[in-house]
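*Asks:* below are the sequence and a predicted model; questions follow.
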Amino acid sequence: MTDERSAPAGARKTPEELRSARWFGPADLRSFGHRSRAMQMGYAPEEWAGRPVIAILNTWSDLQPCHSHFKTRVEDVKRGVLMAGGFPVELPALSLSESYLKPTSMLYRNMLAMEAEELLRAHPVDGVVLMGGCDKTTPALLLAATSMNIPAIFVPAGPMLRGNWHGKTLGSGSDSWKYWDELRAGKITDKDWLGVEGGIARSYGTCMTMGTASTMTAIAEAVGMVLPGGSSMLAADSGHIRLASESGRRIVEAVWEDLTPRKIQTFEAYENAIAVAMAMGCSTNAIIHLIAMARRAGHAIGLADFERFSRKVPVICNVRPTGDTYLMEDFFYAGGILALMNQMREHLHLGCMTISGQTLGENIEGAEVYNEDVIRTLDKPIYGEGSLAVLTGNLSPQGCVIKPAAMDQKFLKHSGPAVVFDDYPSLKKAVDDESWDITADHVLVLRNAGPQGGPGMPEWGMLPMPKKLLKEGHRDMLRISDARMSGTSYGACVLHVAPESFIGGPLALLRTGDIVSIDVDARSIKMEVSETELAARRAAWVAPAAHYERGYGWVFTKHIQQADEGCDFDFLRTDFGAPVPEPSIY
């Protein structure tokens, strides 16, 4: 689209201009304390004096399988920092394990973002290496780095190796849902299920399908915050060790260059991110996180921007769950993110500066595709439009999202009677009742599962198929909620209905038996209920009781924005009050 550099290099910093010099440099009593405490830890003045202090925000924990290699990988980052003449300091940060964190990791994305921002603001650091990858850690760390705006580089955890069971390739998440339905339908045994359980995750790293983890790390690279090719590097590959070290070396140079996130994260960079997400068959969660990230950078990205790119950028990445065969390991061997971006370069702003110190166009120049069935050409896509579609109508006036490339195409245009549930336990009980009088033409609806209703907007949106229908051979039906769903999920699931039902959005007014219609091509969703009847229902609606009366949950409830606004806290907007000042040293 453009070949002009968006952030030309300027004058290099001097040691006296380093942010950390405010802590360590002055010949006064306060700085004496800073220096003496560094010496207490065994560091000589030669190790920090006049050198960039590089924070390494490490989201490792013993309950974070995606990041289990970070315990040692952080040493590789430190090695790179030291090689480049920097002083590395590891700062542990909240670890948001998608597998274990309840009620949902989304409840705590903003907590990590706030913690990381304040860690950087309060400490004597000049730049930061962000170590993340599991779904919410990537956007959370980038939200923090963008708001703090010191030089930053992101090191993705990387996808795990492909799974295996009885000679079949397994994809995390996607095959969990698939074989769970087969077990419920009586097609496989409990012993089979145990084999799937043991074979689906064979190494450290994130989900190896195109779930939220790989979606968000690809977005981080597309927006310019990852070294070239880093987002598709496998966690267990030795190249990942070299990526960690190289990132450590590069961040030191970025500090001297004063290459900050906001110089990289331009509006055009976010357009690149949206285009890449659409081409990759991205997770539906990408919309929420990208909107929040862009707005932290000062850009009014919204659902309309996703819809704009959805209409013109086809899905060319043949990776599950949008694709039908391949996984991230295959994508990596096929050329990875650089090859994909080179294939779709006509849809990208090639002049955007990246953390590598080069433009996006320079990063992808000459990147080759080694398997054209994994990474397709634009004229031979696996789906003719982008991964996601935004629907609006009287059921969701602020918009909702569906993933048309990963669903039974017969539901792209569908009308049917709603079956409405107010909570997830009631839904789970109903779908296991084999005597339930339900057909595949019905529309399953779950409400009170949004940002406030969940609380935290849990990944309940891939509503379970009724057991009766599974045994009849059905594997998809139209499902609607104000929840999210895992990026590894699939099916005719309408998600992120906004405004959510818990605060009185139209979904709160829907009743069992009402006819619900969607038309993905027309981008519409509606309930066939008159405005007069809806007004009467609205007048009778009673707001549910709040989930929290104290603590972080109370803050979340009071300040969380809706899905179409990125689910950020309102007080973290760039236009909310004066900029946060640097901390006083005295």
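*Replies:* Here it is on my side, so go on. Keep in mind that what you see is a predicted model, and the values were worked out from it rather than measured.
*Asks:* could you use CA atoms for every contact and neighbour count after this?
*Replies:* Will do.
*Asks:* what's the neighbour count on residue 325?
*Replies:* For residue 325, the count of nearby residues is 15 (other C-alpha atoms under 10 Å).
*Asks:* nearest residue to it in space, please, no chain neighbours.
*Replies:* Excluding its sequence neighbours, the residue lying closest to residue 325 (C-alpha to C-alpha, 6 or more residues apart in numbering) is residue 319, at 6.6 Å.
*Asks:* ok, and here's another one to check against it:
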Amino acid sequence: MVNAHCADAMICISNCDKITPGMLMAAMRLNIPAVFVSGGPMEAGKVVAPEAKPDLENIKVIDVRNMTKNITKLDLVDAMVVAADPDASNDKVAQYERSACPTCGSCSGMFTANSMNCLTEAIGLSLPGNGSLLATHADRKQLFLDAAKTIVKITERYYKDGDESILPRGIAGKKAFLNAMTLDIAMGGSTNTILHLLATAQEAEVDFTLNDIDSLSRKVPQLCKVAPNTQQYHMEDVHRAGGIMNILAELDRVDLLYTDLPTVHSPTLKDAINRYDLMNNPSEPITTFFRAAPAGIPTQTAFSQDVRFPSVDDDRKNGCIHSYEHAFSKEGGLAVLFGNLAEDGCVVKTAGVDESI
């Protein structure tokens, strides 16, 4: 399509599981200026405790703006689990089904779509917040506008100044793929991301293999545990804790990233991390950005609300994002296994495996 229309540059608007990796592969193949911006994650579903006795006939989702207790967060998987539970009442199943997917956007947890959108931040092809900012929030409209401004700037840099460092292959080299996988392991992302990153690296002609991933999995800690690995945290909570830039900041503090790499929005990844790091730069514009919150109202309209959390989550011991010192585990949320059952390797999402195993 892009070749047929002789496009000089492109904005890749993606969201679902296969769309983001498909567009990443196309960007590497075409190697023209490109910026990624996703539709964003949906708000997590919320249900109240049984004693609250909600009106199950009329309820679509619980309005949580003024509620602080008796709330359970959930996503589509929770609805599937409760529907398969023979001990669950029909009322409970109905409540979960009605509340699981309350808004537009990709799934509310760290599933494939959101994982891939987060990885575009680590690679350097999307703006900060791309992976975590809610689809319903007005701030995402500004993200789209900023992406439009960015593509104009980098297109001019390439065609006018001959700057090839801002082309997809100039940004997404071997070190950028290692950064993306480091993030994926630290945040306990979807195992599908490994397939997609390997395919994208092949299009970029980058030598990135399962052996690289295996090596990273043994030294990268798990700093984040998000649905479906827990009901406590969803993508809206990742954003409140500083989003992907703050997971990267924690990794950078223990020298697990290559930060001297260019991005579409900043001279280097290090510059971006320094600007968005809540622990070192809790400036008003940055904290306001990360306080973007769910409205708790069912809607299929993007950019339709501007609710904010009262504060950001900067608790790196017990919050959504942990520091290295307080990591969930010193080895990451994904692991590559080799053996007689998988001679060429297989992948396990250790973030979702019980500690006793």
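*Replies:* Received, thanks. Values in this document were obtained by computation on a predicted structure and should not be read as measured data.
*Asks:* can you tell me what the residue nearest to residue 325 of the first structure aligns to in the second structure?
*Replies:* Matched to the second structure by TM-score structural alignment, residue 319 of the first structure sits across from residue 226.
*Asks:* in the first structure, what residues pair with the longest strand anywhere in the second structure?
*Replies:* Longest strand of the second structure, by residue count under DSSP state E: strand 342-348. Strand 342-348 of the second structure corresponds to residues 396-402 in the first structure, going by TM-score structural alignment.
*Asks:* next up, the contacts around the match of residue 319 of the first structure.
*Replies:* Shown in contact with residue 226 of the second structure (C-alpha atoms under 8 Å, 6 or more residues apart in numbering): 109, 110, 187, 188, 232, 233, 234, 235, 238, 320.
*Asks:* just give me the match in the first structure for the second one.
*Replies:* Put plainly, it is residue 110 of the second structure. Using TM-score structural alignment, residue 110 of the second structure sits opposite residue 210 in the first structure.
*Asks:* that match: neighbour count?
*Replies:* For residue 210 of the first structure, using other C-alpha under 10 Å, the count is 33.
*Asks:* wait, residue 193 of the second structure sits on residue 115?
*Replies:* Yes - using C-alpha atoms under 8 Å, residue 193 of the second structure is in contact with residue 115, at 7.0 Å.
*Asks:* who's more crowded, these two?
*Replies:* A count of neighbours by other C-alpha under 10 Å puts residue 115 above the other of residue 193 of the second structure and residue 115, at 25 against 22.
*Asks:* for the first structure, what's the longest helix?
*Replies:* Scanning the first structure for the longest helix, with DSSP state H as the assignment, gives helix 238-257.
*Asks:* read off where the helix or strand following that helix ends up in the second structure.
*Replies:* Once the chain leaves helix 238-257 of the first structure, the next helix or strand it forms, by DSSP states H and E, is helix 261-264. Using TM-score structural alignment, helix 261-264 of the first structure corresponds to residues 168-171 of the second structure.
*Asks:* mean shift between that stretch and the first structure?
*Replies:* Comparison of stretch 168-171 of the second structure with the first structure after fitting gives an average deviation of 0.6 Å (mean C-alpha distance after the TM-score superposition for the first structure).
*Asks:* now do that stretch: distance to the chain's middle.
*Replies:* 21 Å (C-alpha atoms, centre = their mean, to the nearest Å).
*Asks:* who touches it?
*Replies:* The contact list for stretch 168-171 of the second structure (C-alpha under 8 Å, 6+ apart) reads 27-28, 31-34, 123-125, 164-165, 204, 261-264.
*Asks:* then stretch 242-252 of the second structure?
*Replies:* 118, 121-122, 128-129, 131-133, 183, 186-187, 223-224, 238, 257, 259, 272-274, 276-278, 290, 312-314, 321-324.
*Asks:* any of these buried? List them.
*Replies:* 118, 121-122, 128-129, 131-133, 183, 186-187, 223-224, 238, 257, 259, 272-273, 276-278, 290, 312-314, 321-324 (16 or more other C-alpha atoms under 10 Å).
*Asks:* among these, which are located in helices?
*Replies:* Reading helices off those with DSSP H, I get 118, 121, 122, 183, 186, 187, 238, 272, 273, 276, 290.
*Asks:* so what's residue 76 of the second structure up against?
*Replies:* Counting by C-alpha under 8 Å, 6+ apart, residue 76 of the second structure has contacts 97, 100, 101, 107.
*Asks:* give the equivalent position in the first structure for the second one.
*Replies:* If you follow residue 100 of the second structure across to the first structure using TM-score structural alignment, you land on residue 200.
*Asks:* how much space between that match and residue 479 of the first structure?
*Replies:* Distance of residue 200 of the first structure to residue 479 of the first structure, given as C-alpha to C-alpha, to the nearest Å: 27 Å.
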